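1. 3D model of this:
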Amino acid sequence: MSATDSRPDSTRDVVIPGGQDSSRLSGELTLPTYARGLVVFACTGLASRRRPSLKTTVERIRRNVEVATLVVDLLTPDEDEPGPQTPHPFGDHEARHAGPNVTALAQRLYAATDWVLTEPNASHLRIGYYASGVAAAAALVTASTRPDVRAIVSTAGRADLAGQALEAVLVPTLFIASEADDIALASNRSARGRLRGKSELALLGGAGANANLESGQVLEELTSVASEWFARHLA
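-> I've put the predicted structure just below:
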């Protein structure tokens, strides 16, 4: 660890095999000697992975719940800013306008989960997923086929994009949305209606608040309710 690196000694940068498409995914793994579980934070792009609010959320959940954490970017750098030569399914004309392919992202999250469980201190840990936006849909698709995933937290997520996989999700899922975010509210309520497992919807910000979950008191409340969910289901 460099003199300017303020991360815990148990934290390191990792490169993770992305599975079927031979991609290489960037991530940051914190694996303390003792952990009650492992929370995988699924991101889509460098800007998403490096948001200060995400760093704060990861640190608070790791401390509050006493878990190991893996922050993984489900997009490669080329896919993050796709051009004409970017491989399918992220670089074609339709993908650039419709957004990332949820199925492909889910396959990568599945592979990243397999990879982290090969770590000596992680193989026995219960898994939780934390994701936003389209990554939340990918987390739900992945969890629909992984019995070792014990909890999901979706923040401002597009859970509805998980499609038919929602009906196979048995994992306890917490949806977090701003009361002012009509799109996220509609998406989460639609998804909850199709889940077979336990789910809850936490509305943050209060009446008249903006849709930002990433600042001030709202972020503190978000990390608190997310921590409580993981503590309850990863214990």
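
2. okay, CA-based contacts and neighbour counts for the rest of this
-> OK.

3. let me know the secondary structure of the residue most central in space within the chain.
-> By C-alpha atoms, centre = their mean, the chain has its centre lying nearest to Ala131, at 2.5 Å. Following DSSP: H, G, I helix; E, B strand; the rest coil, Ala131 is assigned to strand.

4. does it touch Ala151 like I think?
-> No. Judged on C-alpha atoms under 8 Å, Ala131 makes no contact with Ala151 at a distance of 11.5 Å.

5. quick one: neighbours of the closest residue to Pro17 other than its chain neighbours, just the number.
-> In this structure, Pro17 finds its nearest non-sequential neighbour in Arg24, 4.9 Å apart by C-alpha to C-alpha, 6 or more residues apart in numbering. When neighbours are counted by other C-alpha atoms under 10 Å, Arg24 registers 19.

6. cool, Arg12 as well?
-> Arg12: 14 surrounding residues under other C-alpha under 10 Å.

7. ok, Glu200 next?
-> Other residues lying near Glu200 total 15 when counted by other C-alpha under 10 Å.

8. with the one 4 residues further on instead?
-> Each residue near Leu204 was counted by other C-alpha under 10 Å, and the total is 22.

9. for it, give me its contacts.
-> 176-179, 213, 218, 221-222 (C-alpha atoms under 8 Å, 6 or more residues apart in numbering).

10. quick check: Leu170 is in a helix.
-> No. Read with three-state DSSP, Leu170 is coil and lies in no helix.

11. so what's it closest to, chain neighbours aside?
-> Gly197 (4.0 Å).

12. sorry, back to before: state the distance from the residue nearest to Pro17 to Asp78.
-> Between Arg24 and Asp78 the computed distance is 11 Å (C-alpha to C-alpha, to the nearest Å).

13. for the residue nearest to the centre of the chain, give its distance to Asp9.
-> With the distance defined as C-alpha to C-alpha, Ala131 ends up 25 Å from Asp9.

14. quick check: the residue nearest to Pro17 touching Val15?
-> Yes. Contact criterion C-alpha under 8 Å: Arg24 and Val15 qualify, at 6.3 Å.

15. another for comparison:
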Amino acid sequence: MQNEGDMTWKDISIDTSDGALLSGLWVQPADAQAVIVLVSVTSEGLHSATNQLLAETLARAGYASLFTDLLTAHEHREDAELADLRYDIGLLTTRLSNVIDWGRKEIPDAPVGILAASTGAAAALSVAAERSDEVAAVVSRGGRPDLAGDTLRATHTPTLLLLGGEDSPLVDLNREAAAWLRGEYRLEIIPGASGFSGNNPSHVEELARRAGEWFATYLVSESS
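-> So this is what the prediction gives:
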């Protein structure tokens, strides 16, 4: 995957503290002062058209972008049968923290933004609570922040909750979770969208635009 100009995505591997080896993609534009971690926990992962568009949009905006899958290929096969690993928020949180460590070694002291979907959103908010001095902004897209549980009460990081208008049960869960957040948050609904699966490019572009604006507000101020 490549961006316009000379920016080229590099295939990377990240060792986690529990012994897994995660696959990822990394791009570091010139003069990047912030890192955005894009989190996948689905089997389509790095090959999702939605995820690729989001990653490319953020990289073009000048952010160092780290795109990773929090589960290995073997774990996805297991999870397809048992649906257990995607809901292991403790495991996902630890691995996401390891991923952030990798990115901050590349750009020390850079503020971090996290863009996460599905159950990865709960891990993102949990990491934000643990590392509030490093994680400057979170965007959840079609996520399950409610699965972060009591950790929401300790999360002060500015958080944008993006949802599709057709995902009404998910909207209710997000509203309930947002009430527990202690920092600034916004819940936005993109009319007509459902799950941001990439079936409608205009919905994905709108998602990318809103996420980019959120990161521009909080990461630029942190890094300037």
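
16. quick one on the thing from earlier: quick one, what contacts the residue mapped onto the residue nearest to the centre of the first structure from the second structure?
-> Matched by TM-score structural alignment, Ala131 of the first structure corresponds to Ala116 in the second structure. Ala116 of the second structure sits next to 38-40, 124, 138-141, 143 when contact means C-alpha under 8 Å, 6+ apart.

17. for the second structure, which strand is longest?
-> strand 135-143 (DSSP state E).

18. what span of the first structure is that strand aligned with?
-> Against the first structure, strand 135-143 of the second structure falls on residues 149-157 (TM-score structural alignment).

19. identify all contacting residues around that stretch.
-> Counting by C-alpha under 8 Å, 6+ apart, 126-137, 139-140, 143, 171-178, 181, 184, 187-188, 226, 229-230, 233-234 sit against stretch 149-157 of the first structure.

20. enumerate the positions of that stretch that are buried.
-> By neighbour count with 16 or more other C-alpha atoms under 10 Å, stretch 149-157 of the first structure contains the buried residues 149-157.

21. list the buried residues for stretch 21-34 of the first structure?
-> For stretch 21-34 of the first structure, the neighbour count (16+ other C-alpha under 10 Å) marks 24-32 as buried.

22. distance of Leu170 of the first structure relative to Asp114 of the first structure?
-> Going from Leu170 of the first structure to Asp114 of the first structure by C-alpha to C-alpha gives 19 Å.

23. more crowded one of those two?
-> More neighbours surround Leu170 than the other of Leu170 of the first structure and Asp114, with 21 against 15 (other C-alpha under 10 Å).

24. trace the more buried one over to the second structure, please.
-> Using TM-score structural alignment, Leu170 of the first structure pairs with His156 in the second structure.

25. ok, now which ones touch that match?
-> By C-alpha under 8 Å, 6+ apart, the contact list for His156 of the second structure reads 128-129, 132, 181-184.

26. now do Leu161 of the second structure
-> By C-alpha under 8 Å, 6+ apart, Leu161 of the second structure lies in contact with 139-143, 174, 185-188.

27. what's the most distant pair in the residues you listed?
-> Gly142 and Tyr185 (15.1 Å; C-alpha to C-alpha).

28. before we move on, what SS does the aligned partner of Ser65 of the second structure in the first structure have?
-> Counting by TM-score structural alignment, Ser65 of the second structure corresponds to Thr69 in the first structure. Three-state call for Thr69 of the first structure (three-state DSSP): strand.

29. and the strands in the first structure?
-> Counting by DSSP E, the strands of the first structure are 11-17, 24-30, 38-43, 68-73, 127-132, 149-155, 173-178, 199-204.

30. would you mind giving the ones you listed as CSV with distance to Leu109 of the first structure added?
-> Listed next are the strands of the first structure as CSV, based on distance: least, C-alpha to C-alpha, whole Å:
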stretch, distance to Leu109 of the first structure
strand 11-17, 10
strand 24-30, 10
strand 38-43, 7
strand 68-73, 8
strand 127-132, 10
strand 149-155, 12
strand 173-178, 17
strand 199-204, 21
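
31. where exactly do the helices run in the first structure?
-> Here the first structure has its helices, by DSSP state H, at 46-49, 52-65, 77-80, 93-98, 102-116, 133-143, 182-192, 216-234.

32. to Asp5 of the first structure, which of the ones you listed lies closest?
-> helix 52-65 (13.7 Å).

33. packing partners of that closest one?
-> Counting contacts by 3 or more C-alpha pairs under 8 Å, 6 or more residues apart in numbering; DSSP states H and E, helix 52-65 of the first structure packs against strand 68-73, helix 216-234.

34. tell me the most buried of those?
-> Mean neighbours per residue, mean count of other C-alpha atoms under 10 Å, is largest over these for strand 68-73, with a mean of 26.

35. quick one: that strand to the second structure mean distance?
-> Strand 68-73 of the first structure, aligned to the second structure and superposed, deviates on average by 0.5 Å (mean C-alpha distance after the TM-score superposition for the first structure).

36. could you find the closest non-adjacent residue to Val15 of the first structure?
-> Leaving out its chain neighbours, the residue that sits closest to Val15 of the first structure by C-alpha to C-alpha, 6+ apart is Ser26, at 4.9 Å.

37. so the residue nearest to Leu170 of the first structure touches Pro172, yeah?
-> Yes. Contact criterion C-alpha under 8 Å: Gly197 of the first structure and Pro172 qualify, at 5.9 Å.

38. tell me which of the two has more neighbours.
-> More neighbours surround Pro172 than the other of Gly197 of the first structure and Pro172, with 20 against 14 (other C-alpha under 10 Å).

39. can you pull the contacts of that one?
-> Neighbouring residues of Pro172 of the first structure by C-alpha under 8 Å, 6+ apart: 150-152, 197-199, 233.

40. could I get those as TSV with distance to Pro100 of the first structure?
-> Compiled in TSV, the contacts of Pro172 of the first structure are given as follows (distance: C-alpha to C-alpha, whole Å):
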residue	distance to Pro100 of the first structure
Arg150	25
Ala151	24
Ile152	20
Gly197	26
Lys198	27
Ser199	25
His233	29
